[in-house]
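**Q** Coordinates only, no sequence provided:
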């Protein structure tokens, strides 16, 4: 009995978590760096539950197949006195899967991707991961996917990140976003939430909200460049702000299909702003979507509170454009070329629905 009692005392005084999790990485940034550096290809690293791994130097770049299970842990760059570095950097042939983890406080004073960068030939999968409070001098405050890279972002939260373009996410590669949220990210240029520079992007069952783009910029929520292919489905693009001139919610210069979604409460607030909800100069197909309560409210000839089309191809299919507003007419849909309407309603926009450029299917 005395021996058993002594054993119990030893466990209690030596730290229950350490005794219970002998195979998990000890709770220190140094231990995490060593675990990544020495992990075999295909290995899974388990972190201590709810531990905060403080980093004072960069983690080793990932050039192998590796899974890190966070178990609710946080990996954070340690404050203002710590040198600048991104948290995770994935090189060619690297395949990193992060699960149930918070990535916080990355700072890239050069290059893209302060929280996580995926280089050409690399791959990333996030599942239940928060990417927070990271700042890039270039692009992709939270996550950057370079041309030739790929990423899957599932059940994750990307917020409070900052960059020149793509405050939350900057991509030139192949990206899938599902059941995730991009919120309160900021671009000093374009694409407060997401900036798609090239490649393909799918966003499904997700929320893009309260992101901002500043200056003479485009796309408070999402910026889609020419030559890209994008699909957004079953999602909400809401309450984003562009203080520049084009696209409070979405700027589309590529090929965008927007289905079964909501574009609402977005604002383009710069002088002569265009497209509070959506600005289009590419190919835009909108189906079964509600575009409402967006505004182009800047000074001068701010126009097209709902949708502004500048020479692009637009099809509105079983869609509603309602209760949008702009400084000058029209407040609903402004286009300088014919567009296609299929069972679509454009109504109750201020000051008009589509005048002075009236097109077939829209009346005031």
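**A** Nice, I can see it. Note that the coordinates shown come from a computational prediction; the quantities given were computed from them, not determined experimentally. Residues are numbered from 1 along each chain as shown.
**Q** For the rest of this, base every contact and every neighbour count on C-alpha atoms.
**A** Noted.
**Q** next one: stretch 161-168 to chain centre, how far?
**A** Its chain's average C-alpha position is 9 Å from that of stretch 161-168, according to Cα atoms, centre = their mean, to the nearest Å.
**Q** what's that stretch in contact with?
**A** Here stretch 161-168 makes contact (Cα atoms under 8 Å, 6 or more residues apart in numbering) with 131-143, 158-160, 182-196, 223.
**Q** Enumerate the positions of stretch 62-82 that are buried.
**A** Buried residues in stretch 62-82, counted by 16 or more other Cα atoms under 10 Å: 62-78.
**Q** Let's see the distance spanning stretch 293-311 from one end to the other.
**A** End-to-end distance for stretch 293-311: 24 Å, by Cα to Cα, to the nearest Å.
**Q** The structure to be compared is supplied as follows:
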């Protein structure tokens, strides 16, 4: 059952109130009886949870029913193996989080048994707050509900409409698979109205998958994470996550590592080895951005977007929003479209309203490959009217190739319709069939104190299209 608009029913809540002492003076009795004294502030409770699933379920239910924040301390390195879903919410293994709960994992794992029916591990209601520390969430499988209004599968490991904080934890080997559409193989945060916020710190998001397996056009998005609400990411690793769609359905595989539909900040993180696959459809990079995303001191490397006979947009990122990269390295990413497909951006591809800012950053060693087809922009493709601005950045050793009779243009940058302004930057040692450094089909490319050199077979094409570019 889809939980995009689901709200778990609030459990009974016990209210603690003070009881005033009895006064014997008859004259004041009526006045005192009419007074309403405030309840004392609810205090935080800490509970040690035995290495037992029933004990964990009972602890969550008690925490939901008590006022104030609660901390559940799991048994050290215990594996809580869930066999059946929660009776009140068959889409999740544990009771929905409806209050303020901290789970101190102490190295414990909460997982779904392989023989169990499909359910995610955790759901945070819009009234809930979950802080997850030193815990592994694994084996979750968001159920597919094709007949439920809205349908789809959301959040294979965790789905949150409330406030979610994950620290020093692992979200691994979870899946959202659907015949309608799939979102957030590892974590889904927030809903379409922007309700819900998440924070990831010192956490591993790995080997999660979002899969669309239907037979009409649809999508899978956010193999690791999909966010519809504000998201903050620090010192976190997104590795080996995937999105896949059914071949030849013209479907979209978006953001193998993460898909952003709300404001996101990423710092000091690694995004590596993620893959988006859409045979005959559209595959869009490790990151799919439709919002405002700020990335600082991060490495985005060795990610792949593959669309045989279709379109691949950016091995590292497909950007239809505003993407700012500062002191960030985008290296060794690949966008491929064999069998006569189209590739835009071996590293980064911009949509018609996309804006990309590179500040003291590097785009290096990325490849756009389209045997028998069209490859545009080994490093960056700005071919639909977006805006690119660089400051003290390097675009080097990128390649656009299209063997078997295809067309490859713009080894470093391909520009059409939109505008690209390079300030105090360098475009060097890139390769393509034409426009080894920069190919300007239309739009404007402006060089301010920027070197374009040692590109093959030429630096800029067509001749004289880029003022200040020689050869």
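**A** The structure has been received and is ready for your questions. If you're wondering where the values come from, they're calculated on a predicted model, not measured in any experiment.
**Q** Could you quantify their similarity as a TM-score?
**A** After superposition, the two chains reach a TM-score (TM-score structural alignment, normalised by the length of the first structure) of 0.90; 337 aligned residues with a Cα RMSD of 1.4 Å.
**Q** correct me, but residue 60 of the first structure touches residue 35?
**A** No. The pair residue 60 of the first structure / residue 35 is not scored as a contact, 9.7 Å apart, by Cα atoms under 8 Å.
**Q** What separation is there between residue 265 of the second structure and residue 68 of the second structure?
**A** From residue 265 of the second structure to residue 68 of the second structure the distance is 30 Å (Cα to Cα).
**Q** meant to ask about residue 317 of the second structure
**A** Per Cα to Cα, residue 317 of the second structure is found 42 Å from residue 68 of the second structure.
**Q** Quick check on these two: which one has the bigger neighbour count.
**A** Applying other Cα atoms under 10 Å to residue 317 of the second structure and residue 68 shows that residue 317 carries more neighbours, namely 34 against 15.
**Q** Contact partners for that one?
**A** Contact analysis of residue 317 of the second structure by Cα under 8 Å, 6+ apart lists 255, 284, 285, 286, 287, 288, 289, 347, 348, 349.
**Q** What's the match for it in the first structure?
**A** Aligned counterpart of residue 317 of the second structure in the first structure: residue 250 (TM-score structural alignment).
**Q** all helices in the first structure, in order from the N-terminus.
**A** Taking DSSP state H as the test, the helices found in the first structure are 2-14, 16-20, 29-38.
**Q** Tell me, how many residues neighbour residue 356 of the first structure?
**A** When neighbours are counted by other Cα under 10 Å, residue 356 of the first structure registers 12.
**Q** contacting residues around it?
**A** Residue 356 of the first structure neighbours (Cα under 8 Å, 6+ apart): 329, 330.
**Q** coming back round to it: just name the most buried of the helices of the first structure.
**A** Greatest average neighbour count among the helices of the first structure goes to helix 29-38 (a mean of 17), per mean count of other Cα atoms under 10 Å.
**Q** In the second structure, which residue range corresponds to that helix?
**A** Mapped onto the second structure using TM-score structural alignment, helix 29-38 of the first structure spans residues 53-62.
**Q** so who does residue 56 of the second structure touch?
**A** 49, 50.
**Q** so how far is residue 168 of the second structure from it?
**A** 20 Å.
**Q** Same question for residue 350 of the second structure.
**A** Separation of residue 350 of the second structure from residue 168 of the second structure (Cα to Cα): 33 Å.
**Q** Could you check which of those two is surrounded by more residues?
**A** residue 350 (30 against 19).
**Q** Map that one across to the first structure for me.
**A** Per TM-score structural alignment, residue 350 of the second structure is aligned with residue 280.
**Q** Make sure that match is actually in contact with residue 252.
**A** Yes. Residue 280 of the first structure is within contact range of residue 252, at 4.8 Å (criterion: Cα under 8 Å).
**Q** I figured residue 346 of the first structure was touching residue 362, is that so?
**A** Yes. Here residue 346 of the first structure reaches residue 362: they are 6.3 Å apart, a contact under Cα under 8 Å.
**Q** Give me the common contacts of those two.
**A** Residues touching both residue 346 of the first structure and residue 362 comprise residue 353, with contact defined as Cα under 8 Å, 6+ apart.
**Q** Those two: which is more packed in?
**A** Counted by other Cα under 10 Å, residue 346 of the first structure and residue 362 do not tie: residue 346 has more neighbours, with 24 against 17.
**Q** and the aligned partner of the more buried one in the second structure, what does it touch?
**A** Correspondence of residue 346 of the first structure to the second structure, assessed by TM-score structural alignment: residue 427. Remark: with contacts taken as Cα under 8 Å, 6+ apart, residue 427 of the second structure is in contact with 394, 395, 396, 412, 437, 450, 451, 452, 453, 455.
**Q** still contacting in the first structure, which of those residues?
**A** Counting by both residues aligned by TM-score structural alignment, their matches' Cα atoms under 8 Å, the members of the contacts of residue 427 of the second structure that carry over to the first structure are 394, 395, 396, 412, 437.
**Q** Narrow those to those in strands?
**A** 394, 395, 396 (DSSP state E).
**Q** and the second one, what pairs with it in the first structure?
**A** When the structures are aligned by TM-score structural alignment, the residue of the first structure matched to residue 395 of the second structure is residue 321.
**Q** re the thing from before, can you redo the helices of the first structure as CSV with distance to residue 107 of the first structure?
**A** Converted to CSV, these look like this (distance: least, Cα to Cα, whole Å):
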stretch, distance to residue 107 of the first structure
helix 2-14, 36
helix 16-20, 31
helix 29-38, 16
